[in-house]
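1. Quick one, fold the following:
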Amino acid sequence: MKDLKINTAIQISKPVDVVYEAIIDPKKMSNYFISEGSGRMEEGKTLKWKFPEFPEEAEVWVVEVTPLEYVSFQWEGAKGKKLLVEITLLPMPGDNTLVKVTEEGMPANEAGIKWLAQNTEGWANFLASLKAYLEYGINLRKGAFDFMKEAAGK
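-> Purely as a prediction, here's the structure:
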């Protein structure tokens, strides 16, 4: 049986170079995704990402970067599982960019189905937040997940 795979996509009304920088630069990412990052996404680097709603840091291993086209990394996308995330940027007419995100590596079992639901929601939120930040200067994530802190007893 094949591993499960998340597929998400959104079109953003910005040129590919603007979208690419927003994805690889932690200062820009902190406006829609992470609270801070240890460096730019560059091939072979190991980074640390902090999220505003979680106390722990996420370790990110950057696998491949093709400027203005593609970024892939591995991270612990599920407890104890190193998963592959791929972000592909496709220029579209009128200075628009299609952003595709995939994540894969979980088996087709109960834990995998739970992961599929949670992380599909997460990547859809990532894309919507990226679009809101780049097109309107809004940080959709700010305060959006405070309920998670309360549920964890923070």
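2. rest of the way, CA atoms for contacts and neighbours
-> Noted.
3. Doesn't Leu127 belong to a helix?
-> Yes: judged by DSSP: H, G, I helix; E, B strand; the rest coil, Leu127 forms part of a helix.
4. these two touch, right, it and Ala9?
-> Yes: here Leu127 reaches Ala9: they are 7.2 Å apart, a contact under CA atoms under 8 Å.
5. Give me the common contacts of those two.
-> Shared contacts of Leu127 and Ala9, defined by CA atoms under 8 Å, 6 or more residues apart in numbering, comprise Val99.
6. more neighbours, those two?
-> Per other CA atoms under 10 Å, whichever of Leu127 and Ala9 has more neighbours is Leu127, with 21 against 17.
7. what's the nearest residue to the more buried one if we skip its chain neighbours?
-> Counting by CA to CA, 6 or more residues apart in numbering, Ile10 is the residue found nearest to Leu127 once chain neighbours are left out, at 6.4 Å.
8. For that neighbour, list the residues it contacts.
-> So Ile10 contacts 98-100, 127-128 (CA under 8 Å, 6+ apart).
9. By neighbours, which of these wins?
-> In terms of neighbour count, Val99 stands highest of the contacts of Ile10 at 23 neighbours, by other CA under 10 Å.
10. Please provide the structure for the following sequence as well, for comparison with the first:
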Amino acid sequence: MSDNNLKCSEAQMRIRKPASEVFQAFIDPEVTKYFWFTKGSDKLEVGKTVTWEWEMYNFSTQVVAKEIVENQKITVDWFTSEMPTTIEFSFQSLSDDTTYVSIKHYGFEETGEQLLLAIKNSTEGFAFVLSGLKAYLEHNINLNLIIDKFPKELM
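-> Now for the predicted structure:
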């Protein structure tokens, strides 16, 4: 087993929409903003640096797409510290109108308890992302999962 598999978070979900629609939801920030971040500087393209913002938390990060395979896979480097981590979004078409999405996040530099916490937080975060995606694409509902995770009244 590779070190990446040992230091990896993973979340997955069936989305009852075609792979092309689910794939575009992650490529196009005008869709992604309804279930994940609030603002993206541009669509994902290989080699292009894109900024994703969570305006309610005054937080942003840069991502660079390393690989994009139309309707199948997106791999990005995620820069939240000096050393980026890698996120792989995989889209498996189960039928004409059903897609299985898997998100793997790896490359963590933390060790021990800090690594366990980073993997736990990543897994939880991407489970929220996939749940929000499912609600938005299947039912046109924005569940506000990301903003409601840390209400400003509690901060």
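11. still contacting in the second structure, which of the contacts of Ile10 of the first structure?
-> Mapping the contacts of Ile10 of the first structure onto the second structure (both residues aligned by TM-score structural alignment, their matches' CA atoms under 8 Å) leaves 98-100, 127-128 still in contact.
12. just to revisit the earlier point, the residue nearest to Leu127 of the first structure and Lys100 of the first structure, how far apart?
-> 7 Å (CA to CA, to the nearest Å).
13. all helices of the second structure, in order?
-> Ranges of helices in the second structure, per DSSP state H, are 3-6, 19-27, 29-32, 112-139, 145-149.
14. quick one: which of the ones you listed is nearest Thr38 of the second structure?
-> Nearest to Thr38 of the second structure, of all these, is helix 29-32, at 7.9 Å by CA to CA.
15. Tell me roughly how far the closest one lies from the first structure on average.
-> Helix 29-32 of the second structure, aligned to the first structure and superposed, deviates on average by 0.4 Å (mean CA distance after the TM-score superposition for the first structure).
16. Find me the equivalent region of that helix in the first structure.
-> Aligned using TM-score structural alignment, helix 29-32 of the second structure spans residues 26-29 in the first structure.
17. Residues in contact with that stretch: which ones?
-> Here stretch 26-29 of the first structure makes contact (CA under 8 Å, 6+ apart) with 21-23, 34-40.
18. of those residues, buried ones?
-> By neighbour count, with 16 or more other CA atoms under 10 Å, those hold 21-23, 34-37, 40 as buried.
19. any idea what the residue nearest to Leu127 of the first structure aligns with in the second structure?
-> With TM-score structural alignment as the criterion, the equivalent of Ile10 of the first structure in the second structure is Met13.
20. Tell me how far that match lies from Phe150 of the second structure.
-> Going from Met13 of the second structure to Phe150 of the second structure by CA to CA gives 23 Å.
21. just Phe35 of the second structure next, same as before
-> Noted for Phe35 of the second structure: a distance of 15 Å to Phe150 of the second structure, by CA to CA.
22. Looking at these two, which one has more neighbours?
-> Shown here are Phe35 of the second structure and Phe150; by other CA under 10 Å, Phe35 has more neighbours (26 against 12).
23. quick one: contacts for the residue lying closest to that one once chain neighbours are set aside?
-> Using CA to CA, 6+ apart and skipping residues adjacent in sequence, the residue nearest Phe35 of the second structure is Gly132, 4.8 Å away. With contacts defined as CA under 8 Å, 6+ apart, Gly132 of the second structure is in contact with 34-36, 142-145.
24. Of the residues you listed, keep whichever come out buried.
-> Listed as buried from those are 34-36, 142-143; burial here means 16+ other CA under 10 Å.
25. From those residues, which land in strands?
-> Assigned to strands by DSSP state E, none of these qualify.
26. And those, which is closest to Val64 of the second structure?
-> Looking across those and measuring by CA to CA, the closest to Val64 of the second structure is Trp36, at 17.2 Å.
27. Setting the sequence-adjacent residues aside, check what's closest to that closest one.
-> Val129 (5.7 Å).
28. what about the alignment partner in the first structure of that neighbour, how many residues close to it?
-> Superposed on the first structure with TM-score structural alignment, Val129 of the second structure falls opposite Phe126. Neighbourhood size, Phe126 of the first structure [other CA under 10 Å]: 20.
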